[in-house]
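Undergrad: What would the 3D arrangement of this be:
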Amino acid sequence: MQDLSRIVTDIAAEMREAPDRGTVADYIEPLARVDPSRFGIAVIAPDGSEHVAGDADMPFSIQSVSKVFALTLALGAVGDQLWKRVGREPSGSAFNSIVQLETEHGIPRNPFLNAGAIVVSDILLGRGETAETIGEMLRFVRGLAGDEAIFIDEAVARAEQDTGFRNMALANYMRAFGNLANPAERALRVYVHHCALAMSCRQLARAGRFLMTGGVIPETGHSIVSPQRARRINALMLTCGHYDGSGEFAYRVGLPGKSGVGGGILAIAPGTASIAVWSPGLNERGNSQLGMLALERLVARTGWSVFEPRGG
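TA: The predicted structure follows:
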């Protein structure tokens, strides 16, 4: 039987000594101030056991990891109608690329690109109020994690609004194609507040449990999505969750995962574990340098890759 606590503790110790820690995102000023020596990891099993090490209880800006939760909410609101406005294919492009929108008539390639997540935010906004839509997301994530301490970092949200010129260009471009129902400013306000969610590794792993157990929160039995929808969200995470680094992540780690420029990664071993890692230094594609390395080592020691033979 695997000693998960020992594996997690050993990986955290190895990450503390890692020489190449990547580069902290500096285009969002509050993120630029985060200590690059930080590393946290949390692994939660279906029986509720939690295995954590390092800075697993320190909140950080989850940034694009929030796109998983926004997509889940939007699918609950409009179902498969969402796919008329957002694709489901890998992009091969950077997270904030505008290139493909021209040739694809304002339809983002997938919901995990910035453009796709802005459309998802527009769907969530509907005809409602911006503050109510932001509050709905916060309540949803708190409910998934069972933790009212999760919050939105307003300083991060303001910084993203003040410097998000490319995101504004993406939003206006899609509105020109008729793929935003609301003014760009309103959709972007929802989007940046989702990205400004602050969570710890433990909270993030708890929030992701429903994707580990076929759409159900294991400790309560409450159904969040159908098993089919959970499977499909996991599929999108595997193929699109790391932008133009998604193939590399699948090759090295072999799990559904979603990264954020705050240095967090949520990864799912279906039926086995919900995993969150955090290290703020990023690689050249905007994904956590040590987060990916830690997950690669975790999978090597546990055999959790979705590509492992059953029983192997």
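Undergrad: Please count neighbours and contacts with C-alpha atoms only from this point.
TA: Fine.
Undergrad: which stretches of the stretch 1-150 of the chain form strands?
TA: Under the criterion DSSP state E, counting those that start in this stretch, the stretch 1-150 of the chain contains strands at 23-24, 40-44, 50-54, 60-61.
Undergrad: closest to Asp3 out of those?
TA: Nearest of those to Asp3, taken as Cα to Cα: strand 50-54 at 9.7 Å.
Undergrad: all helices in the stretch 151-300 of the chain, in order from the N-terminus.
TA: Assigned by DSSP state H, counting those that start in this stretch, the stretch 151-300 of the chain shows helices spanning 154-163, 165-176, 184-195, 201-207, 209-212, 227-240, 246-252, 289-302.
Undergrad: Could you also give me the structure for this next sequence, so I can compare it with the first?
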Amino acid sequence: MRAEVSETIAGTDFDALLARIADDVQPLVSQGKVASYIPRLAQVPADRFGMAVATLDGRRFSIGDAGTAFSIQSISKVFSLSMALDALGGDLWQRVGREPSGSPYNSLVQLEDERGIPRNPFINAGALVVADVVLSKRRDGLDALLAFIRERAGNADIQVDTDVAESEALAGFRNAALTNFIRSFGNIEQPVEAVLDFYFRQCAIAMSCEDLALAFLHQADGGRCRRTGVQVISPVRARRINSLMLTCGTYDAAGDFAFHVGLPAKSGVGGGIAAVVPGALALAVWSPGLDERGNSLAGTAALARFTELTGWSIF
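TA: Below is the predicted model of the structure:
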């Protein structure tokens, strides 16, 4: 990140900035479609909008529904990826790729030709392999994941929304098909039921924008958690995870997202998006209405407006 970004952070009126962004994107709130294939998510009011910023110099800013917990869904894949890399290191990339898929996040089409090796860890197929890796090394995988997230967010009350998890399991036929298909190629080692249970529950973790901004802050600081002083992951690993968020973090809209927003980010069909400005801050936005590619409509617009107004993209 350019040096001038960190130099201007201290003088930025973030309260005014967030207020302007919220006002600018308000016409888009409720225009998208709330995820309906998971019945519990279909019940979330579409008129919600929240945004939060956490800076490396310790300041916190938020607006709207930023304190409301929601189902983070695929945003959780960033945290489980960190755990899988701890377990296998670079050997993980023999089991999952690092390329954008160009297909919907829940697609099966590439797995046949590519012999059960998912394109990247952020599509559903790749996240299921990551879940398998975590469970192979940690029988307490979900508890370990929750502990990791709680520590990063500084919030011991973060929990799995069991209603959402049950709803996911009842509607999870495609994920079950993905897991069994990958298993047929030998790239799932743990029992399919255990992998699916872990995956459904990790996606059902409930966090607020304020939680997420704090939980992603180490990704903006070379893997270091300034609140605790812990080097959570190495600087190289933080950079590589950021690169995957940029190229693969917003499903098959990653190119458009990089073009309009220009920040590493991970979205979820619960309507959340977490993003980082390396060397400066982390931010999160939530608006449940999704575009046709499964990303928050108002949330994407809010992040685009953020980089337009500040100039803080990585490009």
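Undergrad: Quick one: map Ala250 of structure 1 onto structure 2.
TA: When structure 2 is aligned by TM-score structural alignment, Ala250 of structure 1 is paired with Ala258.
Undergrad: Could you check how far that match is from Ala275 of structure 2?
TA: Using Cα to Cα, to the nearest Å, one gets 12 Å for the distance from Ala258 of structure 2 to Ala275 of structure 2.
Undergrad: Overlap in contacts, the two.
TA: Each of Pro264 lies in contact with both Ala258 of structure 2 and Ala275 under the rule Cα atoms under 8 Å, 6 or more residues apart in numbering.
Undergrad: More neighbours: those two, which one.
TA: Neighbour totals were compared for Ala258 of structure 2 and Ala275, and Ala275 leads with 29 against 20 (other Cα atoms under 10 Å).
Undergrad: from memory that one sits against Gly268, does it?
TA: No: if you go by Cα atoms under 8 Å, Ala275 of structure 2 and Gly268 don't touch, sitting 11.9 Å apart.
Undergrad: Roughly how far does Gly186 of structure 2 sit from Met83 of structure 2?
TA: If you go by Cα to Cα, the gap between Gly186 of structure 2 and Met83 of structure 2 works out to 21 Å.
Undergrad: Who has more neighbours out of these two?
TA: The residue with more neighbours, out of Gly186 of structure 2 and Met83, is Met83; 23 against 13, by other Cα under 10 Å.
Undergrad: The more buried one -> structure 1?
TA: When structure 1 is aligned by TM-score structural alignment, the residue opposite Met83 of structure 2 is Leu73.
Undergrad: wait, doesn't its match sit right on Asp122?
TA: No: the criterion here is Cα under 8 Å, and Leu73 of structure 1 misses it with Asp122 at 12.0 Å.
Undergrad: if we can go back for a sec, distance to Pro108 of structure 1 added to the helices of the stretch 151-300 of structure 1, as CSV?
TA: Below are the helices of the stretch 151-300 of structure 1 laid out as CSV (distance: least, Cα to Cα, whole Å):
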stretch, distance to Pro108 of structure 1
helix 154-163, 21
helix 165-176, 9
helix 184-195, 15
helix 201-207, 26
helix 209-212, 24
helix 227-240, 12
helix 246-252, 17
helix 289-302, 26
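Undergrad: residues in structure 2 aligned with stretch 110-123 of structure 1?
TA: Stretch 110-123 of structure 1 maps onto residues 120-133 of structure 2, going by TM-score structural alignment.
Undergrad: got the contact list for that stretch?
TA: Stretch 120-133 of structure 2 is contacted by residues 74, 77-78, 80-81, 84, 87-88, 95-101, 105-108, 117-119, 175, 178-179, 182, 187-190, 195-196, 198-199, 248-249, 251 when judged by Cα under 8 Å, 6+ apart.
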